[in-house]
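# Give me a model of this one.
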Amino acid sequence: MGAFSRADGARHPHHPRTYEISDPEEIRAYRAVVRLGHELAGPDPVFCSCGDDTGAHPSPERDRLLDPLSPEGIPARHRARWVAAAPAAVREYAGALAAGAEDPDLPRGVPPALVFGWLGAVREEPRDAAWLLAERGPSRLLAGLPTEELAWAVRETDRAGLEGAVRFFASEEFTTRHPKRRRVPDTARDRLLRHARGHRPADLPVLERRLLRTPDDRIRRS
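Down below sits the predicted model:
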């Protein structure tokens, strides 16, 4: 799916420029509004100047289905599905993001290992209209945490958490930190590199370059 243009310029801050639909019911509904759009555009739709990139000519039915701000639309359904799958400790925060809050208050006391697991969880529809939220939401919770706390969480997390941890440590949220804040104890660093070798090889070169070593005995947990 392509970008959606509204006449008033309003937008959902976490709606991606492109996304996919795979649910048969949603596909049928989309095809129906495309057919309607072809009828409205007339015999020569090449010259349609609506400026939209969804593949469907503007109509009330299209707006209701594809507008990211429509509570009845496909994007809203995808966001609601993402919120429902979020861990209980972060569900209110996820709901605020899905509702369109640009920068909601961060929940307190959420273990980083849980957030790693949220980021790394397997999603049935990984490229739906909530895929950008699925990256931004957890990453914003992790971005402000000290490296030492993140490293301890790497030690404690499960496989889904390691998936999320590798994604976070290879992302700009971590790799752009000052070198002093990129020092990761050997045990955590080794776990990240091992998971990347087996499951995310594209991230391995970034991790090898940007994760600076710190002996485990230099880090103490309070």
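# rest of the way, CA atoms for contacts and neighbours
Will do.
# just checking, what's the longest helix in the chain?
helix 24-41 (DSSP state H).
# after it comes which helix or strand?
helix 60-66 (DSSP states H and E).
# which other residues reach that next one?
The contact list for helix 60-66, computed with C-alpha atoms under 8 Å, 6 or more residues apart in numbering, reads 4, 29-30, 33, 54, 56, 70, 72-75.
# Mark which of those residues are buried, thanks.
With burial judged by 16 or more other C-alpha atoms under 10 Å, the buried subset of these is 4, 30, 33, 54, 56, 73-75.
# show me the residues around residue 197 that make contact.
So residue 197 contacts residue 204 (C-alpha under 8 Å, 6+ apart).
# re earlier: which one among the contacts of helix 60-66 gets closest to residue 162?
Distance to residue 162 across these (C-alpha to C-alpha) is lowest for residue 75, with 28.6 Å.
# Mind telling me what element the closest one is part of?
Going by DSSP H and E, residue 75 is in helix 74-85.
# distance between that helix and the chain's centre?
12 Å (C-alpha atoms, centre = their mean, to the nearest Å).
# ok, and what's touching it?
15, 26, 65-71, 91, 94-95, 98, 128-130, 133-134.
# Which ChimeraX command selects the buried ones in the residues you listed?
Applying 16+ other C-alpha under 10 Å to the contacts of helix 74-85, the buried members can be selected in ChimeraX as follows:
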select :15,65,66,67,68,69,91,94,95,98,128,129,130,133,134
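# buried ones in stretch 176-194?
182-189, 191-194.
# got CSV for the residues you listed, with distance to residue 43 and secondary structure too?
CSV is the format used below for the buried residues of stretch 176-194 (distance: C-alpha to C-alpha, whole Å; DSSP: H, G, I helix; E, B strand; the rest coil):
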residue, distance to residue 43, secondary structure
182, 60, helix
183, 63, strand
184, 63, strand
185, 66, strand
186, 66, helix
187, 65, helix
188, 62, helix
189, 61, helix
191, 60, helix
192, 57, helix
193, 57, helix
194, 58, helix
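# With respect to residue 210, which of these is nearest?
Using C-alpha to C-alpha, the buried residues of stretch 176-194 come closest to residue 210 at residue 182, 7.0 Å.
# Which residues are in contact with that closest one?
147, 174-175, 210-212.
# from the middle of its chain, how far away would stretch 189-199 be?
22 Å.
# what do you get for stretch 103-120?
The answer for stretch 103-120 is 13 Å, by C-alpha atoms, centre = their mean.
# One more, please, to line up against the first structure:
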Amino acid sequence: MGAFSRPDGARHPHHPSSYEITDPDEAAEVRAVRELGRARAAAAGEVLFLCTCGDDDGTRHATPESNRLLDPLSPDGIPARHRVRWVAAAPDALREYAGALAAGAEEAAAPRGVPLSVVFGWLGAVRQEPRDAARLLAERAPLRLLAAAATAELAWAVRESDRAGLEGAVRFFAGEEFTTRHPKRRRVPDTARDLLLRHARSHRPADLAVLERRLLRAPEDRIRRS
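Sure thing, here's the model as predicted:
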């Protein structure tokens, strides 16, 4: 699906520019509102055989029904359903935070007392619908929490992470939120560094070279190895 434009210019801050609908029932709903829009346009005298628009976002022949279904701000729409599904899959301790962002908050208060290993696991969890309308939220929400944490806290959380957590940790440490930090803030103890490199080597080889360049050894590790 393509981007949806409202006449008033309002938008959901975390709605992606494109997303996929794979659920057969939702796809059938989209086809139905498109056909309804074309039927009404034909009844109004529009020559439809000249239309080559494809109607990717459902707005070429918009109706109240298509707007209600496809508008990211519609509480009954498909994008809202995708966000609700994403919130429901969030870890218990992060669900309120996820819900605030899904409801349309540009920023949300970070939850207190949640281990960063849980956040790593949230980022690294396999999503059944990775290209749905919540895909931008699924990246932004955990990354914002991780980006605000000190490197020492992140490194300790790596040691406490399971496989999903290590997946999320590699994605974070290989991403812009970490690699653009000052070199002094990219010093990671050997234990965490080795765990990250080992996971990347086995499961995310495309990230390995970035990690090897950007994960700097902590001073005490360099002294111990000399």
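# coming back round to it: now the buried ones among the contacts of helix 60-66 of the first structure as a markdown table including distance to residue 48 of the first structure?
Shown next, in a markdown table, are those (distance: C-alpha to C-alpha, whole Å):
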| residue | distance to residue 48 of the first structure |
| --- | --- |
| 4 | 15 |
| 30 | 19 |
| 33 | 16 |
| 54 | 13 |
| 56 | 11 |
| 73 | 24 |
| 74 | 24 |
| 75 | 25 |
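# I'd assumed residue 67 was in contact with residue 73 of the first structure.
Yes: if you go by C-alpha atoms under 8 Å, residue 73 of the first structure and residue 67 touch, sitting 6.3 Å apart.
# Could you tell me which of the contacts of helix 74-85 of the first structure are located in helices?
Reading helices off these with DSSP H, I get 26, 65-66, 91, 94-95, 98, 133-134.
# Same list, those, but as CSV with distance to residue 112 of the first structure please.
CSV is the format used below for these (distance: C-alpha to C-alpha, whole Å):
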residue, distance to residue 112 of the first structure
26, 35
65, 36
66, 35
91, 15
94, 16
95, 19
98, 21
133, 18
134, 16
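# just these now: which is nearest residue 155 of the first structure?
Nearest to residue 155 of the first structure among those: residue 134, at 22.9 Å, using C-alpha to C-alpha.
# What's the match for that closest one in the second structure?
With TM-score structural alignment as the criterion, the equivalent of residue 134 of the first structure in the second structure is residue 138.
# OK, contacts around its match?
Counted by C-alpha under 8 Å, 6+ apart, residue 138 of the second structure has contacts 86, 123.
# That one and residue 95 of the second structure, how far apart?
12 Å (C-alpha to C-alpha, to the nearest Å).
# Kindly indicate which of the buried ones among the contacts of helix 60-66 of the first structure lies nearest residue 123 of the first structure.
residue 75 (15.6 Å).
# which one in the second structure is aligned with that closest one?
Checking TM-score structural alignment: residue 75 of the first structure goes with residue 79.
# give me the number of residues near the closest residue to residue 17 of the first structure other than its chain neighbours?
Using C-alpha to C-alpha, 6 or more residues apart in numbering and skipping residues adjacent in sequence, the residue nearest residue 17 of the first structure is residue 3, 4.9 Å away. For residue 3 of the first structure, the neighbour count with other C-alpha atoms under 10 Å is 16.
# again with residue 125 of the second structure
Neighbours of residue 125 of the second structure (other C-alpha under 10 Å): 18.
# In contact with it, which residues?
Neighbours of residue 125 of the second structure in contact, by C-alpha under 8 Å, 6+ apart: 164-165, 167-168.
# So what does it match up with in the first structure?
Match for residue 125 of the second structure (TM-score structural alignment): residue 121.
# Centre of the first structure to the edge, which residue is at the far end?
In terms of distance from the mean C-alpha position of the first structure, residue 43 ranks first, at 39.8 Å (C-alpha atoms, centre = their mean).
# Alignment lookup: it to the second structure.
Using TM-score structural alignment as the criterion, residue 43 of the first structure maps onto residue 47 of the second structure.
# How much space separates its match from residue 150 of the second structure?
61 Å.
# Over to residue 175 of the second structure?
15 Å.
# got a list of what the counterpart of residue 107 of the first structure in the second structure touches?
Taking TM-score structural alignment, the alignment pairs residue 107 of the first structure with residue 111 from the second structure. Going by C-alpha under 8 Å, 6+ apart, residue 111 of the second structure touches 93-94, 97.
# Can you flag the buried ones in those residues?
Neighbour-count burial (16+ other C-alpha under 10 Å) is assigned, among the contacts of residue 111 of the second structure, to 94, 97.
# need the contacts of residue 111 of the second structure in TSV with distance to residue 8 of the second structure, can you?
Formatted as TSV, these follow (distance: C-alpha to C-alpha, whole Å):
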residue	distance to residue 8 of the second structure
93	36
94	32
97	28
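# Return the closest of the contacts of residue 111 of the second structure with respect to residue 42 of the second structure.
Closest to residue 42 of the second structure, out of all of the contacts of residue 111 of the second structure and judged by C-alpha to C-alpha, is residue 97, at 45.9 Å.
# what residue of the first structure matches up with the closest one?
Using TM-score structural alignment, residue 97 of the second structure sits opposite residue 93 in the first structure.
# go on, residue 209 of the second structure?
Aligned partner of residue 209 of the second structure by TM-score structural alignment: residue 205.
# one step back: what sits up against the longest helix of the first structure?
Residues outside helix 24-41 of the first structure that contact it (C-alpha under 8 Å, 6+ apart) are 21, 45, 48, 55-59, 61-62, 65, 74.
# Thank you kindly, that will do.
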